[in-house]
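Enquirer: coords below, sequence missing:
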């Protein structure tokens, strides 16, 4: 699904040039659950933004589902993202003025999904994350754990085959964090590819492989036995 070769990202201002990624080579297969770890400033979020087609690399190749997408324009990247990539962020990124139902509906509106199908998909997504009883509430009326459940529902409602999660439990207590990780594990077991940035070794144990970044480079990889990945500690 994902192949990068010598992927580099440089941020430039009038006075400073910052090398955020210094030549990253990755291969991620369909159905994998991969964690990306490393200290703050090592390039984790930059890598996720590039993989999610939210930004373009300065140099190198990025092939997504066999297609070179590294040089895509913003319009082309947006078209590729629709219905293909779902995002889960640490800060939830819900729209306060919209209800739970309306937040989850947004990706389907962008895809011009017919009304009847939208209703079915939203119901299924809300049921999946066990938040349907809050469908008419607004984000500020929900706990952090509930907001992240809504964010997961929004990420999966269009049926993407890739979910990118950036510190999905970073703003949650341990109980709610474990519930969100269980949801991601269930999605992965159902066939969704997941790439997750995390500082948490406990969260990383849910994945089948952990990639460690340092100074914008991959410095090591650890593999976790698949039969234990979804149930860390067993």
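Expert: Received the coordinates, thanks. The shown structure was predicted, so the numbers you read here are calculated from the model rather than taken from an experiment.
Enquirer: alpha carbons only for contacts and neighbour counts from here, please
Expert: Noted.
Enquirer: what's the burial count for residue 201?
Expert: 11 (other C-alpha atoms under 10 Å).
Enquirer: next, count neighbours for residue 178.
Expert: 17.
Enquirer: can you point out the buried residues in the helix ranked longest in the chain?
Expert: Longest among the helix segments of the chain by residue count, using DSSP state H, is helix 174-189. Neighbour counts over helix 174-189 (16 or more other C-alpha atoms under 10 Å) mark 176, 177, 178, 180, 181, 182, 183, 184, 185, 187, 188 as buried.
Enquirer: presented hereafter is structure B, for comparison with structure A:
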């Protein structure tokens, strides 16, 4: 299969190389033949070269080759910007690997140096939300609007309906506040439904200042759980109830 242009889909897997698929690819790109993708330097090159799989010398060699092609591409900057703005996961776009794009987005969102985890898609979406909805988000926060309701107002649909990309919107909204440099009040309600409760969860919540401080110090779930005498899964659930990102 040849690469007609950078895909606008996440390419963990690729369609079979059949005449029908090659025709569909050509038809899909025909209306956009005048845009930057039609001038990409990777046209006609084996798609797999830009999606190395596995590890070791072979993958490193493929990566070097792909980056060399990108380095000579007349639309390198446009391709790179598109991949970052759309949060592409997997593959080499604009001369950057997924790991390199993630470092850039973590820096842009202010996550660099923090234990907060987020996917490329989430970070890209949060940057857009912060840019387009920043003043409105600040006003909603001042009015006491819950994060769930903020997400629903922006999306115009039910938050519980998963997006096609599988990104939970409430995480993106919370991350957008981080991008804006707005610190949410401790225990700020993310969801309208009350969190479940157990004696162990109540113990964690009663010691929330300690949990928060240990998280700021970069402490994981196990040290916090040992300090409180509870199971790590209980700490994870408490953090989830508070809509706090849990580092992998």
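Expert: Good, I have the coordinates. Note that the coordinates shown come from a computational prediction; the quantities given were computed from them, not determined experimentally.
Enquirer: what's the TM-score here?
Expert: Overlay of the two chains. TM-score (TM-score structural alignment, normalised by the length of structure 1): 0.25; 98 aligned residues with a C-alpha RMSD of 5.9 Å.
Enquirer: for the longest helix of structure 1, which helices and strands make contact with it?
Expert: helix 144-156 (3 or more C-alpha pairs under 8 Å, 6 or more residues apart in numbering; DSSP states H and E).
Enquirer: 7 Å instead, please
Expert: When contacts are defined as 3 or more C-alpha pairs under 7 Å, 6 or more residues apart in numbering; DSSP states H and E, helix 174-189 of structure 1 packs onto no helix or strand at all.
Enquirer: okay, angle between the helix or strand following that helix and helix 174-189 too, please.
Expert: Counting by DSSP states H and E, the element after helix 174-189 of structure 1 in chain order, helix or strand, is strand 193-197. Relative orientation of strand 193-197 of structure 1 versus helix 174-189 (axes from the mean of the first three to the mean of the last three C-alpha atoms, to 10 degrees): 150 degrees.
Enquirer: so which elements touch strand 193-197 of structure 1?
Expert: Going by 3+ C-alpha pairs under 7 Å, 6+ apart, strand 193-197 of structure 1 lies up against strand 33-37, strand 162-166.
Enquirer: report all helices and strands that the last one contacts.
Expert: For strand 162-166 of structure 1, the elements it packs on are strand 85-89, strand 193-197, judged by 3+ C-alpha pairs under 7 Å, 6+ apart.
Enquirer: could you redo the last one with a cut-off of 10 Å?
Expert: Applying 3 or more C-alpha pairs under 10 Å, 6 or more residues apart in numbering; DSSP states H and E, one finds that strand 162-166 of structure 1 contacts strand 33-37, helix 44-51, strand 85-89, helix 144-156, helix 174-189, strand 193-197.
Enquirer: give me the angle between that strand and helix 174-189.
Expert: Following the same axes, to 10 degrees, one obtains 160 degrees for the angle between strand 162-166 of structure 1 and helix 174-189.
Enquirer: give me the angle between strand 162-166 of structure 1 and helix 144-156.
Expert: In terms of direction (the same axes, to 10 degrees), strand 162-166 of structure 1 departs from helix 144-156 by 150 degrees.
Enquirer: strands along structure 2, start to end?
Expert: 2-3, 45-46 (DSSP state E).
Enquirer: how about the ones you listed in CSV, adding mean neighbour count and distance to residue 228 of structure 2?
Expert: Shown next, in CSV, are the strands of structure 2 (neighbours: other C-alpha atoms under 10 Å; distance: least, C-alpha to C-alpha, whole Å):
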stretch, mean neighbour count, distance to residue 228 of structure 2
strand 2-3, 16, 55
strand 45-46, 14, 55
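Enquirer: of those strands, which is nearest residue 178 of structure 2?
Expert: The closest of these to residue 178 of structure 2 is strand 2-3. By C-alpha to C-alpha, the value is 37.5 Å.
Enquirer: which strands or helices does the closest one pack on?
Expert: Packed next to strand 2-3 of structure 2, using 3+ C-alpha pairs under 10 Å, 6+ apart, are strand 45-46.
Enquirer: what about residue 163 of structure 1, distance to residue 28 of structure 1?
Expert: Residue 163 of structure 1 sits 13 Å away from residue 28 of structure 1, taking C-alpha to C-alpha, to the nearest Å as the criterion.
Enquirer: likewise for residue 49 of structure 1?
Expert: Taken as C-alpha to C-alpha, the span from residue 49 of structure 1 to residue 28 of structure 1 is 16 Å.
Enquirer: picking that back up, Throw the helices and strands packed on strand 193-197 of structure 1 into TSV and include distance to residue 156 of structure 1, thanks.
Expert: Listed next are these as TSV, based on distance: least, C-alpha to C-alpha, whole Å:
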stretch	distance to residue 156 of structure 1
strand 33-37	15
strand 162-166	8
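Enquirer: in TSV, list these along with distance to residue 67 of structure 1 and mean neighbour count.
Expert: As requested, these are arranged in TSV below (distance: least, C-alpha to C-alpha, whole Å; neighbours: other C-alpha atoms under 10 Å):
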stretch	distance to residue 67 of structure 1	mean neighbour count
strand 33-37	21	26
strand 162-166	15	24
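Enquirer: which stretch among those strands comes nearest residue 45 of structure 1?
Expert: strand 162-166 (7.0 Å).
Enquirer: surely residue 107 of structure 1 is in contact with residue 151?
Expert: No. Using C-alpha atoms under 10 Å, residue 107 of structure 1 is not in contact with residue 151; the gap is 11.4 Å.
Enquirer: more neighbours, the two?
Expert: Shown here are residue 107 of structure 1 and residue 151; by other C-alpha under 10 Å, residue 151 has more neighbours (25 against 20).
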